[in-house]
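> sequence plus the predicted model coming up.
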Amino acid sequence: MMVLLYNLSIRFYHGLVLLFSTFNSKAKLFIKGRKNIFKHIALKLNDEPRDRVWFHFASLGEFEQGRPVLEKLKASNPELAIVMTFFSPSGYEVRKNYNQADYIFYLPLDTKANASKFIDLVQPQKVFFTKYEYWFHYFTELKSRKIPLYMISAIFRPSQPFFKWYGSFNREMLSCVTMFFVQNKLSGELLNSIGINNWIVSGDTRFDRVYENSLQPKQIPLIEEFIENKKILIAGSSWPDDEALLIPLAQTFSTDWKMIIAPHEVDKAHVENIMKLSGDRAIRFSELEKSSAKTKYQFLIIDNIGMLSSLYQYGTVAYIGGGFNKSGIHNTLEAAAFGLPVIFGPNYKKFAEAVELIANRGGFSIKDFNELKDSFTHLSSNPINLQQSSSASKNYVKTNINATTIIFNTLGI
């Protein structure tokens, strides 16, 4: 019965995305990217004789999380062919030309026929999924073929269906996993509670990725011209609720500060709304190169995807968006790795790193404009406060690296 409901939900989801694709660009890419997908995969693979390892990522964030494992595996086994798939266009469209993977595809929707056909074509020797994406037909098909399946940086909470009386269908997916590399001991104990013992605490591979990025960030000369040696508040992955607080905050800035806003969604309407809120003090990144007076602007609006992890090197303080949404805050670790204190909204408690950054005084949660102003003033008005929070953020990241090494040592590869 549960399998039938699951299959119906997949078909309903596909129909919904198909409907939205008539007016939503992201949904349109979702559908277009999967058109003739199996013909495309077969043409690309073309019976190549090399062993293949399959890495799947939901979107861009999960890609960055699993990236250290993928790149270490490729470096130590260059003869392997890496097949990489994405569920979301926001991951695929940004990383479709990533040079460490040999083949990059959209993941076909999770039906029994699709899972069987995809695995027939790819024939992976090993499979790696990241964090918390579970697909019933892909997982059961891998198990039936005895293909090892590993979960990288897995994390579990008691509220998830896996640990409820009604969660037998969800638990069946967990039984297909060869090894869970969990972020913390609590996740392992939750697995124990349902009779799953094939786990090891590796930590979170995101720490490895953000730490590595902080050591060799990509330089962006246009940003360097814009900042003009000013202190910078970087708003990463912001949403309208965040921007409604951030723009008024700028009115409290001294002349020593500027703001860079990298919104989570960079569609035309969203960027134009930020520009409208910011007035004539703002400029889009796409227009910055043409400007003859780059330093006169107070706001820089990033109207592309993929720059954020490099932007943090230029920051003094970071605001991380999403904390006023149901899904919660976005990636705090990219900013923390550069030693930036991080401020975010109230919906953060299911993110262990945010909780721990607050405990270490490297992170600050706010509920409204007044709390945002207080947190920013605490950091901006006293160099000692700023330095202490900066050190706390950077040290937190540094003390949590090496998850990738633990994974490789465990697997013996």
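Great, that's in hand. The shown structure was predicted, so the numbers you read here are calculated from the model rather than taken from an experiment.
> okay, CA-based contacts and neighbour counts for the rest of this
Will do.
> kindly confirm my reading that Thr255 is in a strand.
No: applying DSSP: H, G, I helix; E, B strand; the rest coil, one finds Thr255 to be coil, outside a strand.
> any idea how far it is from Asn370?
Distance, Thr255 to Asn370, using C-alpha to C-alpha, to the nearest Å: 21 Å.
> so between the two, which is more surrounded?
Asn370 (12 against 9; other C-alpha atoms under 10 Å).
> following the helix or strand the more buried one falls within, which helix or strand comes up?
Asn370 belongs to helix 369-380 when elements are defined using DSSP states H and E. Once helix 369-380 ends, the next helix or strand along the chain (criterion: DSSP H and E) is helix 383-398.
> buried residues in that next one, which are they?
Using 16 or more other C-alpha atoms under 10 Å as the test for burial, helix 383-398 gives 386-397.
> out of those residues, which one sits closest to Pro148?
Closest approach between the buried residues of helix 383-398 and Pro148, by C-alpha to C-alpha: Val397, at 30.4 Å.
> pretty sure the closest one contacts Arg209?
No: contact criterion C-alpha atoms under 8 Å: Val397 and Arg209 do not qualify, at 10.2 Å.
> quick check: neighbours shared by those two?
Common contacts of Val397 and Arg209 (C-alpha atoms under 8 Å, 6 or more residues apart in numbering): none found.
> check which helices and strands the helix or strand in which Ser9 is found is in contact with.
Ser9 is located in helix 2-20, with elements delineated by DSSP H and E. Packing partners of helix 2-20 (3 or more C-alpha pairs under 8 Å, 6 or more residues apart in numbering; DSSP states H and E): helix 25-33.
> name the residues of the helix it packs on that are buried.
Across helix 25-33, burial judged by 16+ other C-alpha under 10 Å covers 26-31, 33.
> could those residues go into TSV alongside distance to Pro148?
Listed next are the buried residues of helix 25-33 as TSV, based on distance: C-alpha to C-alpha, whole Å:
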residue	distance to Pro148
Lys26	32
Ala27	32
Lys28	34
Leu29	31
Phe30	28
Ile31	30
Gly33	27
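> take a look at this one as well, against the first:
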Amino acid sequence: MYIIYNFLVLCVCCLFVLPYFLYRCICEAGFTTRMRQSLGGLRDEEIASVAQKDCIWIHGASVGEIVATSPLVKEIRKAYPDSPILVSAVTVGGYNMAKQIIQEADAIIYFPLDIPFVSESFVKRIQPRIFMPVETELWPNFLRAIRERNIPVMMVNGRISEKSVKTYRYLYGIWDDMLNTVSRFCMQSSIDADYISHLGADPKKIYVTGNTKFDQTYAEVTPEDLENYKKELGIENAYPVIVAGSTHPTEEKVLFDVFNEIIKSYPEARLVIAPRKPGRADEISKLAKQYHWESGFRSKLLEIKGARSKYPVLLIDTIGELGRIYSVGDVVFVGGSLIKHGGHNVLEPAAHAKPILVGPNMQNFKDSYALLSKVGACKMINNSAELTKEVLDIVGNDERRLQMGAASLQVIKENRGAAVRSIEYLQDLLTLTTVDSKVEASYPTNIRNLHDEGGGRLRHGDAVIQYLYQLAHGPNTPFFGWILLGILRMFSYVYEFGVCCKLDFY
């Protein structure tokens, strides 16, 4: 199965990934770093602080996973102040976000493409103490390289979507290998725990720890910060301010239709749009012109030192700011939910005590949505008419707006602690898998995972090699060991004689 998988991976890389990378290198400044690192071109100085130093490696794919990673890294630093921490990301957005909000990391890199020799190179050069994928970042060749070196793996903030449940079945034996490589599954909810168990994970390895996004603090905003944001966006006296975060194509059109209705009743209203991909800002600006709205770009407004123009539509074309930008909103719409994408993180606006509106597709964040909707903090709408009605009702009813905001914040406070619980399981796992690194004073032996119930095991071949090495080079070779070494020495002479004869026949 690995042969088929690797053949397909190489075909996809050659036909699609490499041309795409080259295109982005030409069009996007700084993308060459991602291409170089993803293809295995890590420079020594980029990993000098973590390579071969028993680092704790935590990996999140994109911006959302990096947000979940942030509180985990803070807790790891508290629990293991002397251990180097490596953070990796797949996307440019995730990498830049990590640079902004994870100051505790000793090194931040791009994750390798899942090509056998590339993954092997990364793991061999870094040799982490443990690997911690966030959510469901499992890659076959990478985990295979991890497994061969007996490095423990602990999934944190685990989440399995309904789509993933159907997709992973087609990996057959590869999926089983990946699951067997993971020693701990720390899942966000009981639903995710059931999903991973249904997919074949050992129930003894599964734990429900909660969602670490409840613990994020990078987006905290002081009253002074809030005033600065409003000044920088030119919305000091505007009401209502509607913030739409992580929007996708076609959702902006719905938002402009809604905004047209809102502004009839509230001439000072503002619409702040933060597209999921900041590069779409120009596209959305052109759409705004079709609705006769002038739009301001966050990046350009930051360059102005004096008073800002009062743009009715504001576009957030910067990376890593959405979590804080939510604070300026009077009502928040979270995108990816009016289309069949599965929604986005509703906890960031909830942390700012905001009333939240979403579309009907929230499968990827079903648990967060369930918590917020249960207390009336988050309302689901199905179309532009319903969105218009809810926005008008919320901004026109101070009591409801404040109640929804207070309920949002209460949910956040009640569900914090996932990062701390995850680190407790990390400490337990490292206690089980970290043993004395030497059997004899002069003989280093890697026997991680040997004592981890249900975890990986040292391969028989490796165990034999290590045992023989100990006999040959250890200072205290027993009498039986000398006999065994003598027999092996005789076999070596026979082997040497056979090789010489074969060469003579040539």
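Structure's in. What do you need? Note that the coordinates shown come from a computational prediction; the quantities given were computed from them, not determined experimentally.
> now the TM-score, please.
After superposition, the two chains reach a TM-score (TM-score structural alignment, normalised by the length of structure 1) of 0.89; 411 aligned residues with a C-alpha RMSD of 2.8 Å.
> mean per-residue distance, the helix holding Asn370 of structure 1 versus structure 2.
By mean C-alpha distance after the TM-score superposition for structure 1, the fitted helix 369-380 of structure 1 averages 1.2 Å away from its aligned residues in structure 2.
> what range in structure 2 does that helix sit on?
On the basis of TM-score structural alignment, helix 369-380 of structure 1 is assigned to residues 384-395 in structure 2.
> contacts for the matching stretch, please.
Outside stretch 384-395 of structure 2, the residues that reach it (C-alpha under 8 Å, 6+ apart) are 240, 254-255, 257-259, 261-262, 330-331, 355, 357, 381, 400-401.
> again, but for stretch 281-293 of structure 1
Under the contact criterion C-alpha under 8 Å, 6+ apart, stretch 281-293 of structure 1 has outside partners 222, 275, 294, 296-303.
> from what I see, Gln298 of structure 1 and Ile261 are in contact.
No: between Gln298 of structure 1 and Ile261 there is no contact under C-alpha under 8 Å: 10.8 Å.
> just to revisit the earlier point, and the angle from the helix holding Ser9 of structure 1 to helix 25-33?
Per axes from the mean of the first three to the mean of the last three C-alpha atoms, to 10 degrees, the angle that helix 2-20 of structure 1 makes with helix 25-33 is 110 degrees.
> buried sites along helix 2-20 of structure 1?
Of all the residues in helix 2-20 of structure 1, those buried under the rule 16+ other C-alpha under 10 Å are 6-7, 14, 17-18.
> can you check stretch 182-190 of structure 2 too?
Those would be 182-189, for stretch 182-190 of structure 2 by 16+ other C-alpha under 10 Å.
> whereabouts in structure 1 does that stretch align?
Going by TM-score structural alignment: stretch 182-190 of structure 2 matches residues 177-185.
> between the two ends of that stretch, what distance do you get?
End-to-end distance for stretch 177-185 of structure 1, by C-alpha to C-alpha: 18 Å.
> and stretch 240-260 of structure 1, by the same measure?
End residues of stretch 240-260 of structure 1 are separated by 15 Å (C-alpha to C-alpha).
> if you count neighbours, what's buried in it?
240, 242-243, 246-247, 249-250, 253, 257-260.
> again with stretch 216-234 of structure 1
Those would be 223, 226-227, 230-234, for stretch 216-234 of structure 1 by 16+ other C-alpha under 10 Å.
> same deal with stretch 463-477 of structure 2?
Quick answer for stretch 463-477 of structure 2 (16+ other C-alpha under 10 Å): 466, 468, 470-471, 474.
> what's the matching range in structure 1 for it?
Stretch 463-477 of structure 2 covers no residues of structure 1 once aligned (TM-score structural alignment).
> what does the helix holding Ser9 of structure 1 contact?
27-28, 30-31, 109-111, 169.
> pick out the most distant pair among these.
Across these, no pair lies farther apart than Lys28 and Phe169, at 31.0 Å, counting by C-alpha to C-alpha.
> in the stretch 201-350 of structure 1, which spans are strands?
231-238, 257-263, 282-284, 299-301, 317-320, 342-344 (DSSP state E, counting those that start in this stretch).
> once aligned to structure 2, how far is the third one on average?
This means strand 282-284 of structure 1. With mean C-alpha distance after the TM-score superposition for structure 1, strand 282-284 of structure 1 averages 2.0 Å from its match.
> ok so, going back, got a markdown table for the strands of the stretch 201-350 of structure 1, with distance to Glu64 of structure 1 too?
Shown next, in a markdown table, are the strands of the stretch 201-350 of structure 1 (distance: least, C-alpha to C-alpha, whole Å):
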| stretch | distance to Glu64 of structure 1 |
| --- | --- |
| strand 231-238 | 15 |
| strand 257-263 | 17 |
| strand 282-284 | 26 |
| strand 299-301 | 23 |
| strand 317-320 | 17 |
| strand 342-344 | 19 |
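> among those, which is nearest Leu149 of structure 1?
strand 231-238 (31.3 Å).
> could you check the angle that closest one makes with strand 257-263?
10 degrees.
> so how far is strand 231-238 of structure 1 from its chain's centroid?
Distance, stretch centre to chain centre, for strand 231-238 of structure 1: 17 Å (C-alpha atoms, centre = their mean, to the nearest Å).
> can you give me the strands for the stretch 1-150 of structure 1?
52-57, 81-86, 103-106, 124-130, 149-154.
> can you list the ones you listed in JSON lines and add distance to Gln160 of structure 1?
Converted to JSON lines, these look like this (distance: least, C-alpha to C-alpha, whole Å):
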{"stretch": "strand 52-57", "distance to Gln160 of structure 1": "20"}
{"stretch": "strand 81-86", "distance to Gln160 of structure 1": "23"}
{"stretch": "strand 103-106", "distance to Gln160 of structure 1": "27"}
{"stretch": "strand 124-130", "distance to Gln160 of structure 1": "17"}
{"stretch": "strand 149-154", "distance to Gln160 of structure 1": "13"}
